[in-house]
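> All I have is the shape, not the residue letters:
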């Protein structure tokens, strides 16, 4: 790697660190009651329930229920605040730059990211096979199947992207009392 490339990467990492610290100082006082492990686990459970609802919408769309696509919007509207609350309550450790984490936290974060990537690959592969075999079976004429496949693919990306934060929120112990004040 040339010097200019490494400088560009270093500058970007420094920018990410500054941006993360600025966001962290802004959100550090948000949702103080939700920063305990028990409450974070409630948020993880809520996300899992939302993903099950997304799956139900996709399956309903597959079977051609005309009003089923309308269910996607409310599920997404519930997903967004729960996802944001989980990230705030867990301190956004899933995407924190290395400069703000210690070695143990970096190891945990990288392990959770690896699992999230594997989950996304697996679910994405299932969605791709669904679309490929469904197109062969229906000669590509089933619009309901295509819409459902899009939902399943989007679910794979969302679940894979949320998995690291969900793992870290579930496994990390309660923060020190001094950290919450």
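That came in fine, so what should we check first? As the structure is a prediction and not an experimental result, all values here were calculated from the model.

> can we go C-alpha only for contacts and neighbour counts from here?
Fine.

> can you tell me which residue is nearest the centre of this structure?
Centroid-nearest residue in the chain, with CA atoms, centre = their mean: residue 162, separated by 1.7 Å.

> where's residue 20, which helix or strand?
Assigned by DSSP states H and E, residue 20 falls within helix 3-27.

> what does that helix rub up against?
The contact list for helix 3-27 (CA atoms under 8 Å, 6 or more residues apart in numbering) reads 88, 91, 96, 97, 99, 100.

> for stretch 130-139, same thing?
For stretch 130-139, contacts defined as CA under 8 Å, 6+ apart pick out 140, 141, 142, 145, 146, 149.

> Out of the residues you listed, which end up buried?
Neighbour-count burial (16 or more other CA atoms under 10 Å) is assigned, among these, to 145, 146, 149.

> and here's the other structure:
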């Protein structure tokens, strides 16, 4: 008598990916009809430009923190207040394609997403050289470094990391054509 074949237990990663896919599809259904006029390519590009300006402001604020501008943290807070709704809207109107699980996308969308992620990683790696260089140079040439140097370096790093994390969705939001009606 033959033994019934038992399927191997699915590992933790497979179960998590299934959970991510179910959650993604549920959220996609929930937000599918939100901001219908913002789903065009031109409107998505406005959101991307707004985000780029916000990231530029964040980086300028981090540089101003390095030169001891005491009001800089308030400007950083203002940039964050602008960033959050812009980022949320871009994610909704672009269908969160930049961080969608593979099972929720077709082959072409997976290819686009992976390409955008690769570009985002490259951007992050190169831009991280700026805060790293700043921290290295400041620690070498400014012997009595204080909290302003560390704070400014942390803000620069945070601005670069958030930009790099948002880059795939920004790339897809910019380059994808209008959805078919």
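Everything's here; your move. All values derive from a computational prediction rather than experimental measurement.

> Report the TM-score for the pair.
Taking TM-score structural alignment, normalised by the length of the first structure as the basis, the two superposed chains have a TM-score of 0.92; 174 aligned residues with a CA RMSD of 1.3 Å.

> quick revisit: how about the residue nearest to the centre of the first structure, what's its match in the second structure?
Structural alignment (TM-score structural alignment) places residue 162 of the first structure against residue 166 in the second structure.

> In the second structure, what stretch matches stretch 46-57 of the first structure?
Mapping stretch 46-57 of the first structure onto the second structure (TM-score structural alignment) gives residues 50-61.

> what do you get for stretch 103-117 of the first structure?
Using TM-score structural alignment, stretch 103-117 of the first structure pairs with 107-121 in the second structure.

> Give me the mean distance between the matching stretch and the first structure.
Compared with the first structure after fitting, stretch 107-121 of the second structure deviates on average by 0.5 Å (mean CA distance after the TM-score superposition for the first structure).

> What is the end-to-end distance of stretch 94-105 of the first structure?
Terminal residues of stretch 94-105 of the first structure are spaced 10 Å apart (CA to CA, to the nearest Å).

> cool, and stretch 99-118 of the second structure?
Stretch 99-118 of the second structure: ends 12 Å apart by CA to CA.

> How many residues are close by the counterpart of residue 14 of the first structure in the second structure?
Counting by TM-score structural alignment, residue 14 of the first structure corresponds to residue 18 in the second structure. Number of residues near residue 18 of the second structure (other CA atoms under 10 Å) recorded here: 15.

> one step back: are any of the contacts of helix 3-27 of the first structure buried, and if so which?
Counted by 16+ other CA under 10 Å, the contacts of helix 3-27 of the first structure give 88, 91, 96, 97 as buried.

> Of the residues you listed, which belong to helices?
Within these, residues falling in helices by DSSP state H are residue 88.

> Identify, from the buried ones among the contacts of helix 3-27 of the first structure, the entry nearest to residue 33 of the first structure.
Using CA to CA, residue 88 comes nearest to residue 33 of the first structure of these, at 11.3 Å.

> What's the closest one aligned with over in the second structure?
For residue 88 of the first structure, the aligned position in the second structure is occupied by residue 92, per TM-score structural alignment.

> Wait, its match touches residue 37, no?
No: with contact defined as CA atoms under 8 Å, residue 92 of the second structure does not reach residue 37; the gap is 11.9 Å.

> picking up where we left off before, make CSV out of the buried ones among the contacts of helix 3-27 of the first structure and add distance to residue 119 of the first structure.
As requested, those are exported to CSV (distance: CA to CA, whole Å):
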residue, distance to residue 119 of the first structure
88, 23
91, 22
96, 20
97, 22
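
> quick check, nearest of the buried ones among the contacts of helix 3-27 of the first structure to residue 169 of the first structure?
residue 91 (9.0 Å).

> Quick one: residues contacting that closest one.
By CA under 8 Å, 6+ apart, the contact list for residue 91 of the first structure reads 24, 28.

> Would you map the strands across the first structure?
Applying DSSP state E to the first structure gives no strands.

> burial count for residue 44 of the second structure?
By the measure other CA under 10 Å, the count of residues near residue 44 of the second structure is 26.
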